[in-house]
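Enquirer: have a look; sequence and predicted model below, questions after that.
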Amino acid sequence: MKMVQTDDAYARIDNPDECRALLEQLCERGGAQLEGLAPDSPSVPVLLMEVVAGRRLILDLTTVPAVASHLEAGQAWRLAGWVAGTQLRSAPLGMWRRLTVAGRVQLACAWPEWLETRHRRSAFRARLNTHMVVDVEVQMGAGDRPFLGRLRDLSLGGCQVELPASAAPDLQVGQDLQRLGLRFPNGQQLELRGQIRHRRLNADWQTLRFGCAFAAPGAAEERRLWFYVREIERESARSGMEGDPSRMPSSLFVPASEAAPGAQRPHGLDYATPMARRLARLAVYLNGLLVQLQQGSEIDPAQLSWHCDFLLGLLHEEREAVLFAVNCLVDDPPLIQHCIAVATRLSDLARSRGLPPDLVKSICACALVHDLGKGLLPPSLVRSDAFDDGQRAAFAQHVPLLRERLVHCRWLAEAVIRGVVEEVNERLDGSGYPRGLGAGQLGELARIAAVVDVIDAMGRARPDRAEQTISSVYRQLIGREGQLDKHWCQYYARHFGLVPIGSLVRFSAGGLGWVERLDRKGAILQVRLTDQPSLRGATLSTPISGGELAALGPIEGIVLPEASD
């Protein structure tokens, strides 16, 4: 990477790969601005919609349409924003071209010649650089699933650890950790106990960093910690960007692992299909949003708007691929999987009814966040397998807790918020929550949203029951006509099919296959064969259709996939 220091403390970057990586992070994170280069020119917020490496950028200026004419007239503007604690700005942008996108103001521009970055100052720590890989195993309790992370800094009193953002709902500030297991490349290990003191998402929302205070380490542990802190500082001085490689390496980091097992990979990189890997960006957003909500923030309207446009764009582009991909997000928390699945299917149903695009977008947005209020409840309450009256009332508070965080999302229609957020858990017979509304008080949107929500929820495990196949769910809906709207239950089954896309089926010849496409009558048109009943780490066959599909024989039944956690 070539970097040139400029007069105002910005460092110039002209390496194409580094520029691409920074711009893609700005695209995913949001918060981009256009800055005019003329004196006293304003800065205006925009959405960086797409980064086509080496060719062009696409920006959405719908909220500031007047700026578009200035750009087309040749005025000099540049892109700016924050990425991973780094202030970013581009070379002057040019060759603006307006795109034809219904209801939006979007322009494309040429790829910038270079970027400039300026870092925030921070206090010194015994900090590990990218060449120093120390694995950390984090476990809350004796029976809890451990998380594998990477050590980022270390002191005598605590450490900072980086984990995948999907661990965020389980790790709360103030929570005690039974075990922090540090594993250095040379095989040395140290186990400590601690308590989470703070946490934050990285700017790309792919990873979570939390700071942990150690719980009264003994004298022997303190001596080892002091040794590790000094060795980390020494190795950092040797192997950092401006280090002296001629120095002897620290014994802790010899030999260095060629595989770098603790290095974090972009979230979703191992998901089963290309569309699932694209949809992982939405999961990153929701994981990060949940952390922000837990820290007291409201939902940012521009971020929510961008991610709705992203999902609806994918649905418009490859509907069947998206319907399959929602089943592939196996490394994300069930709450996040549920929100994405409900938003995808409810948006698809709304589009099938010919609703206006703005209304479909409001429905999509409300569905994306409709259940995130559960992340604001005590974890013990959410995991309970039986409620008394007091616990049931406390659990119902997840609805108003989320509703109040939508205060700044004024572009959402109030009727949609009411139907998809406030009334999705109500039932026709008055047995729902939070208000116990009955059939005469519920509109059509609340009725169809409840059907989509219940069908997806019944297909996932809960503390009080196991997950069910879609055929079992459909059968049980027949007995719940007093609670759920019969018309919308039938419409759902007709629209998505009795064996929907994403179902795992067993053929009479013995093969297992994931349903990937259906014909207009709901018959299976294409499958992907697999050797395991799970999409975690799965290798799928090429698409099977036509004569090859017929050779597999008739379907013997729908198979319940193995749990994803």
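Expert: Sure, I can see it.
Enquirer: only C-alpha atoms for contact and neighbour calcs from this point on.
Expert: Fine.
Enquirer: in the protein, where's the longest strand?
Expert: With secondary structure taken from DSSP state E, the chain has its longest strand at strand 189-201.
Enquirer: after that one, next one along is what?
Expert: As assigned by DSSP states H and E, the chain's next helix or strand after strand 189-201 is strand 207-214.
Enquirer: buried stuff in that following strand?
Expert: The neighbour-count check on strand 207-214 (16 or more other C-alpha atoms under 10 Å) flags 207-214 as buried.
Enquirer: tell me the angle of that strand relative to strand 189-201?
Expert: Here strand 207-214 points in a direction 130 degrees away from that of strand 189-201 (axes from the mean of the first three to the mean of the last three C-alpha atoms, to 10 degrees).
Enquirer: next one: strand 207-214 to chain centre, how far?
Expert: Centroid separation between strand 207-214 and its chain, computed with C-alpha atoms, centre = their mean, to the nearest Å, is 20 Å.
Enquirer: tell me what that strand is packed against?
Expert: On a contact count with 3 or more C-alpha pairs under 8 Å, 6 or more residues apart in numbering; DSSP states H and E, strand 207-214 meets strand 158-164, strand 189-201.
Enquirer: which parts of the stretch 1-150 of the chain are strands?
Expert: Secondary structure of the stretch 1-150 of the chain (DSSP state E, counting those that start in this stretch): strands at 3-5, 11-13, 33-36, 43-45, 47-52, 56-60, 77-83, 86-90, 97-99, 106-110, 115-119, 126-127, 135-139, 147-154.
Enquirer: now mean neighbour count and distance to Phe310 too, for those, in a markdown table please.
Expert: Output for these, formatted as a markdown table (neighbours: other C-alpha atoms under 10 Å; distance: least, C-alpha to C-alpha, whole Å):
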| stretch | mean neighbour count | distance to Phe310 |
| --- | --- | --- |
| strand 3-5 | 13 | 33 |
| strand 11-13 | 19 | 29 |
| strand 33-36 | 20 | 19 |
| strand 43-45 | 17 | 18 |
| strand 47-52 | 20 | 8 |
| strand 56-60 | 21 | 12 |
| strand 77-83 | 22 | 20 |
| strand 86-90 | 20 | 23 |
| strand 97-99 | 15 | 17 |
| strand 106-110 | 20 | 14 |
| strand 115-119 | 21 | 25 |
| strand 126-127 | 19 | 36 |
| strand 135-139 | 22 | 34 |
| strand 147-154 | 22 | 29 |
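Enquirer: returning to what we had before: just the helices and strands packed on strand 207-214: most buried one?
Expert: The highest average neighbour count among the helices and strands packed on strand 207-214, using mean count of other C-alpha atoms under 10 Å, belongs to strand 158-164 at a mean of 23.
Enquirer: list the helices and strands whichever helix or strand comes after that one packs on?
Expert: Heading C-terminal from strand 158-164, the first helix or strand you meet, by DSSP H and E, is strand 176-183. Counting by 3+ C-alpha pairs under 8 Å, 6+ apart, the packing neighbours recorded for strand 176-183 are strand 135-139, strand 189-201.
Enquirer: pasting the second one now:
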Amino acid sequence: MLRQIQVSELRVGMYVQSFCGSWMDHPFWRSHFLLDDEQDIEKIHASGIAALWIDTEKGLDLEVDTLPSPAVPVLEPPAIAAQERPRNRPRIAMSDEVVHALSLCARTKAAVLSMFADLRMGTAVHPEQISHLIAEISDSLMRHPDALISLARLKTSDEYTYMHSVAVCALMMSLAYRLNLPDGLVKEAGMAGILHEVGKMMVPAELLNKASPLTEAEFETLRRHPEIGAKMLLDTRHFSPRVVDVCLHHHERVDGSGYPHKLCGTQISLFSRMAAVCDCYDSVTSERHGKPAWTAAVAIRKMADWKGQFDEQIFHAFVRCIGIYPVGALVLLHSGRLGIVMEQHERSLLTPRVKVFYSSKLRMPIAQSVIDLAEACEHDSIAGLESVKKWGFKHLDELWSGISIGKQSIFNTA
């Protein structure tokens, strides 16, 4: 089991898996080895390194009386700011950004597929391989925050693993902006999102794609993917402690019910608390083998009911990213019109732009038009969310995205 500890907690018999920081910062020619000499511990102390990763399956763990703090939250960013991060550029039209975002999703999916294949084969990878795409995702979120994160939900079950990484990357960055984190940490959050599930590359495909419920033994195999992924990233020696920490701890829960270390509260780093929300949201809103997708609106409502699982402040910030009425939600207006949410209002969660297309009173289609519920001249408002299944509508995502969505992926690079 991988565990991050402070240098002050080192003792003879521990197995050093990796040092936090550059390979040039430590005095050893190798990065992982069994500590069998007190002089080696003195050298590590003298190097100025603050933290490192140990493998408790190959060496000693922390003393029992030092638990329960099995993972030291890495480099916790400053306290979350209450105000929203200012946008330095005006939004462009949602329809225009959807075109940019579609191409960007396809290119990022291809890059993730290539990077994961390299990691699976033990080939060295570098953050620079995808850092330019993360910068482009940041630009897309600045131009219009709804386009890319809404499009990424439209993945097929066959491309789930790779597009899930793209989606969580965008969600992590959007959330980081909402929490007013510095630009450098926003980009690092995106890198963590892209790589958080890399350990699943080593899980048998038949297990990942199994439609029926997993057996206890199968679930135990699946639960090993965070530690497998963290080891893969540590072995490359090119990714930051925050990125590795998210890979290892994105399934931890604030109430201690998660895995692999059953951390609770602020024992879980800020980035991993963010990833828990983003990963869960994209998982439940994605169609997977044998598992139908929830709508974004249903996902937000159900996640809000899971008391104790998520950091409340982070979850509330996440809701402000996605919206109470997320893009693609079917809503009933007080006028009796049914509409699909097109995009969020910049300051109000209750007044999105909506494309109306059906009369619930007449039970028939009406002329489609987009209304801005925030406009003073618009004397209508949302009465509530409606079930797509109840009305039997098909292809509603085409109404807000403007994209023809069939059974094939919309994220092909060809």
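Expert: Yes, it's here. These figures come from a predicted structure and were not determined experimentally.
Enquirer: where does the TM-score land?
Expert: With the length set by TM-score structural alignment, normalised by the length of the second structure, the two chains reach a TM-score of 0.58; 285 aligned residues with a C-alpha RMSD of 3.6 Å.
Enquirer: still on that earlier bit, which one, of the strands of the stretch 1-150 of the first structure, ends up nearest to Ala365 of the first structure?
Expert: strand 47-52 (16.7 Å; C-alpha to C-alpha).
Enquirer: give the aligned range of that closest one in the second structure.
Expert: Aligned by TM-score structural alignment, strand 47-52 of the first structure falls on no residue of the second structure.
Enquirer: now that strand and strand 106-110, what's the angle there?
Expert: For strand 47-52 of the first structure against strand 106-110, the angle by the same axes, to 10 degrees is 40 degrees.
Enquirer: which SS class is Ser431 of the first structure?
Expert: coil (DSSP: H, G, I helix; E, B strand; the rest coil).
Enquirer: which position in the second structure aligns with it?
Expert: Alignment note (TM-score structural alignment): Ser431 of the first structure maps to Ser257 of the second structure.
Enquirer: check contacts around its match.
Expert: Going by C-alpha atoms under 8 Å, 6 or more residues apart in numbering, Ser257 of the second structure touches 263-264, 309.
Enquirer: what's the separation between it and Ile228 of the second structure?
Expert: From Ser257 of the second structure over to Ile228 of the second structure the distance is 20 Å, taken as C-alpha to C-alpha, to the nearest Å.
Enquirer: which one in the first structure is aligned with Val298 of the second structure?
Expert: By TM-score structural alignment, Val298 of the second structure lines up with Ser472.
Enquirer: what about that match, distance to His495 of the first structure?
Expert: 18 Å.
Enquirer: max-length strand in the second structure?
Expert: Assignment by DSSP E gives strand 364-372 as the longest strand of the second structure.
Enquirer: give me the neighbour count for the match of Val298 of the second structure.
Expert: 13 (other C-alpha atoms under 10 Å).
Enquirer: that one in helix, strand or coil?
Expert: Following three-state DSSP, the label given to Ser472 of the first structure is helix.
Enquirer: ok, Arg528 of the first structure next?
Expert: Arg528 of the first structure - assigned by three-state DSSP - is strand.
Enquirer: on that earlier part again, so which of the helices and strands packed on strand 207-214 of the first structure gets nearest Ala325 of the first structure?
Expert: With C-alpha to C-alpha as the measure, strand 158-164 is the member of those nearest Ala325 of the first structure (20.0 Å).
Enquirer: isn't Gly211 of the first structure up against Arg197?
Expert: Yes: contact criterion C-alpha atoms under 8 Å: Gly211 of the first structure and Arg197 qualify, at 5.6 Å.
Enquirer: ok, the nearest residue to Ala213 of the first structure once chain neighbours are set aside - contacts?
Expert: Sequence neighbours aside, Gly158 is the residue nearest to Ala213 of the first structure in space, at 4.2 Å (criterion: C-alpha to C-alpha, 6 or more residues apart in numbering). With contacts defined as C-alpha under 8 Å, 6+ apart, the neighbours of Gly158 of the first structure are 194, 211-214.
Enquirer: now the most centrally placed residue in the second structure: how far from Ala189 of the second structure?
Expert: Of all residues in the second structure, the one closest to the mean position by C-alpha atoms, centre = their mean is Val168, 2.9 Å from it. Distance, Val168 of the second structure to Ala189 of the second structure, using C-alpha to C-alpha: 10 Å.
Enquirer: what of Cys278 of the second structure?
Expert: Here Cys278 of the second structure is placed at a distance of 11 Å from Ala189 of the second structure (C-alpha to C-alpha).
Enquirer: which of the two has more residues huddled nearby?
Expert: Counted by other C-alpha under 10 Å, Cys278 of the second structure and Ala189 do not tie: Ala189 has more neighbours, with 30 against 24.
Enquirer: how much space between the alignment partner in the first structure of that one and Pro434 of the first structure?
Expert: Taking TM-score structural alignment, Ala189 of the second structure has Ile363 as its aligned residue in the first structure. Separation of Ile363 of the first structure from Pro434 of the first structure (C-alpha to C-alpha): 20 Å.
Enquirer: spit out the contact partners of Arg460 of the first structure.
Expert: With C-alpha under 8 Å, 6+ apart, Arg460 of the first structure has these contacts: 334, 466-468.
Enquirer: please apply the same query to Thr542 of the first structure.
Expert: By C-alpha under 8 Å, 6+ apart, Thr542 of the first structure lies in contact with 528-529.
Enquirer: residue in the first structure paired with Thr221 of the second structure?
Expert: Correspondence of Thr221 of the second structure to the first structure, assessed by TM-score structural alignment: Ala394.
Enquirer: roughly how far apart are its match and Leu323 of the first structure?
Expert: Relative to Leu323 of the first structure, Ala394 of the first structure is positioned 34 Å away (C-alpha to C-alpha).
Enquirer: Asp348 of the first structure now?
Expert: Shown here: Asp348 of the first structure relative to Leu323 of the first structure, a distance of 9 Å by C-alpha to C-alpha.
Enquirer: those two: who's more crowded?
Expert: Higher neighbour count among Asp348 of the first structure and Leu323: Leu323, with 23 against 20, using other C-alpha under 10 Å.
Enquirer: which one in the second structure is aligned with that one?
Expert: So Leu323 of the first structure corresponds to Ile149, using TM-score structural alignment.
Enquirer: what helix or strand is that match on?
Expert: Counting by DSSP H and E, Ile149 of the second structure is part of helix 147-151.
Enquirer: list the helices and strands whichever helix or strand comes after the longest strand of the second structure packs on?
Expert: Going down the chain from strand 364-372 of the second structure, the next helix or strand is strand 382-385, by DSSP H and E. Helices and strands touching strand 382-385 of the second structure, by 3+ C-alpha pairs under 8 Å, 6+ apart, are strand 330-333.
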